[in-house]
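Trainee: My questions are about this predicted structure, shown below with the sequence.
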Amino acid sequence: MDPDEDLLARSAREPTAFEPLVARHTTALHGYLVRRAPDAADDLLSEVWLQAYAHRATFDAARGSARGWLFGVARNVLSRHRQSAARAA
């Protein structure tokens, strides 16, 4: 089993290398989002994966783990969601 950091780095040139990351981390990321935004968690999870894939080349293993990076992406997606909801209220 390849380490997450290797898969994330490799996915920049081999997009299918991203797939195992989705399989490994979906449950944990979904749980994180459900606890914070239960009604929007499914949509937010989709956005997390879209953002993570789009910005995968920005991952820097020297700054931390791939899991931590993914949770950072989730935190940012959740923050944008909350800001948008606050503006709409």
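Mentor: Cool, the structure landed.

Trainee: make it CA atoms for all contacts and neighbour counts henceforth
Mentor: OK.

Trainee: what about residue 76, how many neighbours?
Mentor: A count of nearby residues for residue 76, using other C-alpha atoms under 10 Å, gives 14.

Trainee: One more to weigh against that first structure:
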Amino acid sequence: MKSRYETEVERISDAVIIERSHPDPARFAALYDRHAMEIHRYAARRLGPQAADDITAEVFVAAFRRRDRYDLTCDDARPWLYGIATNLIGKHRRAEVRFFRAIACTPTWHPPLLVRWPRVVPECSPPSQAPTPREHVACGLVSPPPARWPSH
């Protein structure tokens, strides 16, 4: 049997829940209970179950922080939550692309690096496996030199 609170929450709109969460932030949990599984499924179809857990949590944290900007004339908050989820999924994918590009630029042998301007020189690396200055610039490890690479 459902409690009176659970029955009341089922009948009221998302806009009312968000409005009531301003003076009483704990009421925002009803919005989470109502839509979290749906948002999680949406994220899981796009990123997989592990990343979907993080995205779902981030969606509701962002929604909670921005609840004062929610348009209370919209009774259903799902389009708003899906918009937040879509933006976070895009950020996640862009971060993944940057990560994989950086991995692709790294040499297979990973020595500790010493920074010597204007290039990064691996400590004790065999010359055949040391990354070239061009590879460092391509990976974004250093900025390109003004004229040419110094010879040392």
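Mentor: All right, it came through fine. Values in this document were obtained by computation on a predicted structure and should not be read as measured data.

Trainee: Please state their TM-score.
Mentor: For this chain pair, the superposition-based TM-score is 0.88 by TM-score structural alignment, normalised by the length of structure 1; 89 aligned residues with a C-alpha RMSD of 1.6 Å.

Trainee: Structure 2: matching residues for whichever helix in structure 1 runs longest?
Mentor: Ranked by residue count, the top helix of structure 1 under DSSP state H comes out as helix 66-88. Per TM-score structural alignment, the counterpart of helix 66-88 of structure 1 in structure 2 is residues 77-99.

Trainee: Go through that stretch and flag the buried ones.
Mentor: For stretch 77-99 of structure 2, a neighbour-count test (16 or more other C-alpha atoms under 10 Å) marks 77, 78, 81, 82, 84, 85, 86, 88, 89 as buried.

Trainee: so can I have CSV of those residues showing distance to residue 7 of structure 2?
Mentor: CSV is the format used below for these (distance: C-alpha to C-alpha, whole Å):
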residue, distance to residue 7 of structure 2
77, 19
78, 20
81, 23
82, 25
84, 28
85, 28
86, 31
88, 32
89, 33
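
Trainee: Name the nearest of those relative to residue 57 of structure 2.
Mentor: Ranked by distance to residue 57 of structure 2 (C-alpha to C-alpha), the buried residues of stretch 77-99 of structure 2 are led by residue 85 at 9.9 Å.

Trainee: Tell me the spacing between that closest one and residue 42 of structure 2.
Mentor: Here residue 85 of structure 2 is placed at a distance of 8 Å from residue 42 of structure 2 (C-alpha to C-alpha, to the nearest Å).

Trainee: who's in contact with stretch 61-79 of structure 1?
Mentor: 4-5, 8, 25, 29, 33, 37, 44-45, 47-48, 51-52, 59 (C-alpha atoms under 8 Å, 6 or more residues apart in numbering).

Trainee: Report the buried members of these.
Mentor: In these, burial by neighbour count holds for 4, 5, 8, 29, 33, 44, 45, 47, 48, 51, 52, 59, counting by 16+ other C-alpha under 10 Å.

Trainee: measure the fourth one to residue 41 of structure 1 for me?
Mentor: Okay, so that is residue 29 of structure 1. Look at residue 29 of structure 1 and residue 41 of structure 1: by C-alpha to C-alpha, they are 9 Å apart.
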